[in-house]
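A.B. asks: this one's structure only:
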């Protein structure tokens, strides 16, 4: 693996050297590819276009990010920003590379979570959009356009992760392929209309099962905090180490979102029926609401409190998009029509 890692470092150096003037663009792209964006940005857009697509996006995002966490624990992937120093292979010539505010993630590096979740979630979006365009236009060329954009997005997200030294190229490729497969498979079975017990059991099963796996690996002598130690050691700015990038943050986000999806479908089975204009209004209000929910400051100590509140935060997300905002929009627009 040393040769693969070394070539990855030189590739990152070359990419930074050639495209440093586009630094802001790369940082925007890496934020778009953040698994968190699937819950806070892609989900509401997809839901107000197609309820089934929205539920599928949330479902696929949660399962793919959870599986990514498990794979990272099993594969022990390095990250470029710490491997450069730990490998001690660059004594004669150190690579001329920079770190960024999004570089210092604390989980293992393989496979790339950004690439994996992006590939899975956006497959749901582009396949829905492609089918919609074909049903309206019967044009193969026009309906193929979303799939071309899908490939461009995966390449862009992957390159952004290499640019900021968060991943090696092979980790990005592995994440993209795995995410694509998950997107195809999971989007065929969307849990619409399932009872609340299904989502509660699934959410708690993932949470408790993962905690048991973590405890079991520790009992076997596997140090699952090794990546956190290295991230803190080699990150150039201590403030770039954030608890919301830790593995357990991903876990609580996924489990919270799944439970929230079940609650939302329990409160309002089938969702609210809205015409296109009220849907657009609901999307705008939901997006603003989720922006403020995401910005809510959480205490980082004790960590148990942080993770509990992080869980609740993502339980709220489906309530805002599926129940609260469209319900209010329906109430006001329905009254206006009656008047």
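C.D. replies: Structure received. Bear in mind that the values here come from a model prediction, so they are computed numbers and not experimental data. Numbers count the residues shown, from 1 in each chain.

A.B. asks: only C-alpha atoms for contact and neighbour calcs from this point on.
C.D. replies: Will do.

A.B. asks: helix or strand for residue 99, which one?
C.D. replies: Here residue 99 sits in a region with no helix or strand, counting by DSSP states H and E.

A.B. asks: want to compare, so here's the second one:
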């Protein structure tokens, strides 16, 4: 594997050098591919267009990110931004590499979570839109357009991860393959009308399953926090190492989102039937609310408090999108019944 890592470093250096003028585009692409974007951006957009697709995005994104965490714990993949110095193979001929604010993620590197979750969550959107176009127009050409856009988006996100030194090329390829397969498989089993108990059990299964695995590997002497110390050692700026990129942040986001999805469907089964104009207003209000929720600072000490609040943050997201905002818009726009 050492030869693959060395080659990956030189590929990243060449890619940074040749596409430096597109830095803003690559940073934007990596932001769009962030796993949290599936919950905060893709989910509300998909939900107000087609309810089943929105529910599917949360379901697929949560399970895909959880599996990505498990894969990372098993595969122990390094990240380029710290491996290049930690390996001590480039002391005489050090590559010219630049780190960015979004470079210093703390979890292991293989497979790429951005590529994997983007590949899975956006597959749901692309396949739903393709089916709609095919049914309305009967054109295979138009039905292929969403998958073309999907491919371009996935390629841009994947290349951005190499550009910012978050992943080696082979880790990105692995993320793409895993994400597409999970998108196809999980999109067939969306629990749109399942009970609150189902979602509660699913949420607890993700939490307990990961914690049991973590504890079990620790008992065998495997330190699963090894990548966090390396991130802190080799990141250009200490403030770029954030707790919301840690493995347990991904875990609490996924578990919280599934519980929130179950609660939202429990409070208002089937939701409200709204015309397109109120739906557009819902999307705008939801996006504004989710932006402020995601930007609200959380205390990082003690860690248990941070992870608990992080869990609650993402449990709130489906409530806002599926219950609070549509209910408010319905209340304000509903025509009064005549006697």
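C.D. replies: Arrived safely. Just so it is clear, the structure is predicted and the values come from calculations on it, not from any experiment.

A.B. asks: TM-score for this pair?
C.D. replies: Laid over one another, the chains give 0.98 as their TM-score (TM-score structural alignment, normalised by the length of structure 1), with 339 aligned residues with a CA RMSD of 1.1 Å.

A.B. asks: Quick check: the closest residue to residue 134 of structure 1 other than its chain neighbours vs residue 43 of structure 1, distance?
C.D. replies: Closest residue to residue 134 of structure 1 apart from its sequence neighbours, by CA to CA, 6 or more residues apart in numbering: residue 143 at 5.2 Å. Using CA to CA, to the nearest Å, residue 143 of structure 1 is found at 21 Å from residue 43 of structure 1.

A.B. asks: The residue nearest to residue 134 of structure 1: which element?
C.D. replies: With elements taken from DSSP H and E, the one containing residue 143 of structure 1 is helix 140-163.

A.B. asks: so that helix corresponds to what in structure 2?
C.D. replies: Against structure 2, the aligned range for helix 140-163 of structure 1 is residues 140-163 (TM-score structural alignment).

A.B. asks: what's in contact with the matching stretch?
C.D. replies: Outside of stretch 140-163 of structure 2, the residues within contact range by CA atoms under 8 Å, 6 or more residues apart in numbering are 12, 15-16, 26-27, 29-30, 32-33, 114-115, 118-119, 122-123, 126-127, 129-134, 167-169, 172, 176.

A.B. asks: what's the residue closest to the geometric middle of structure 1?
C.D. replies: Closest residue to the average C-alpha location of structure 1: residue 35 at 1.0 Å, with CA atoms, centre = their mean.

A.B. asks: Can you verify my assumption that it contacts residue 117?
C.D. replies: Yes: assessed by CA atoms under 8 Å, residue 35 of structure 1 is found in contact with residue 117 at 5.8 Å.

A.B. asks: Identify the contacts common to the two.
C.D. replies: Counting by CA under 8 Å, 6+ apart, the common neighbours of residue 35 of structure 1 and residue 117 are 61, 65.

A.B. asks: thinking again about what came up before, give me the mean distance between the match of helix 140-163 of structure 1 and structure 1.
C.D. replies: In the superposition with structure 1, the average deviation recorded for stretch 140-163 of structure 2 is 0.7 Å (mean CA distance after the TM-score superposition for structure 1).

A.B. asks: buried stuff in that stretch?
C.D. replies: Neighbour-count burial for stretch 140-163 of structure 2, counted by 16 or more other CA atoms under 10 Å, picks out 143-144, 146-147, 150-151, 153-163.

A.B. asks: what's the answer for stretch 194-205 of structure 2, then?
C.D. replies: 196, 199, 200, 202, 203, 204.

A.B. asks: Could I get the contacting residues of the closest residue to the third one other than its chain neighbours?
C.D. replies: Nearest-residue entry for residue 200 of structure 2: residue 259, 5.5 Å, with adjacent residues in sequence omitted and distances by CA to CA, 6+ apart. Neighbouring residues of residue 259 of structure 2 by CA under 8 Å, 6+ apart: 196, 199, 200, 202, 203, 315.

A.B. asks: Next: residue 184 of structure 1.
C.D. replies: If a contact means CA under 8 Å, 6+ apart, then residue 184 of structure 1 has 120, 123, 124 as its contacts.

A.B. asks: what do we get in structure 2 for the last one?
C.D. replies: In structure 2, the residue paired with residue 124 of structure 1 is residue 124, using TM-score structural alignment.

A.B. asks: The stretch 51-200 of structure 2: helices as residue ranges?
C.D. replies: With DSSP state H, counting those that start in this stretch applied, the stretch 51-200 of structure 2 shows helices at 51-75, 80-86, 113-137, 140-163, 169-186, 196-219, listed in chain order.

A.B. asks: Which neighbouring elements make contact with the shortest one?
C.D. replies: Packing contacts for helix 80-86 of structure 2, counted by 3 or more CA pairs under 8 Å, 6 or more residues apart in numbering; DSSP states H and E, involve helix 2-18, helix 226-234.

A.B. asks: Report the buried residues of the last one.
C.D. replies: Applying a neighbour-count criterion of 16+ other CA under 10 Å, one finds 227, 228, 230, 231, 232, 234 buried in helix 226-234 of structure 2.

A.B. asks: Mean deviation, that helix versus structure 1?
C.D. replies: Compared with structure 1, helix 226-234 of structure 2 is 0.5 Å away on average (mean CA distance after the TM-score superposition for structure 1).

A.B. asks: ok, now the first one?
C.D. replies: Mean deviation of helix 2-18 of structure 2 relative to structure 1 after superposition (mean CA distance after the TM-score superposition for structure 1): 0.8 Å.

A.B. asks: which other helices and strands contact that helix?
C.D. replies: Judged by 3+ CA pairs under 8 Å, 6+ apart, the packing partners of helix 2-18 of structure 2 are helix 80-86, helix 140-163.

A.B. asks: Put together TSV for those, with distance to residue 218 of structure 2 on each row.
C.D. replies: As requested, those are arranged in TSV below (distance: least, CA to CA, whole Å):
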stretch	distance to residue 218 of structure 2
helix 80-86	23
helix 140-163	29
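
A.B. asks: now for those helices, which one comes closest to residue 243 of structure 2?
C.D. replies: Distances from residue 243 of structure 2 to each of the helices and strands packed on helix 2-18 of structure 2 were compared using CA to CA; the minimum, 17.5 Å, belongs to helix 80-86.

A.B. asks: So which residues make contact with that closest one?
C.D. replies: Contacts of helix 80-86 of structure 2 with the rest of the structure, by CA under 8 Å, 6+ apart, involve 5, 8-9, 90, 99, 103-104, 165-168, 230-231, 234-235.

A.B. asks: Among these, name the buried ones.
C.D. replies: Using 16+ other CA under 10 Å as the burial test, the contacts of helix 80-86 of structure 2 include 5, 8-9, 99, 103-104, 165-168, 230-231, 234-235 as buried.

A.B. asks: Among those, find me the one that's closest to residue 281 of structure 2.
C.D. replies: Ranking these by separation from residue 281 of structure 2, with CA to CA as the measure, puts residue 103 on top at 35.1 Å.
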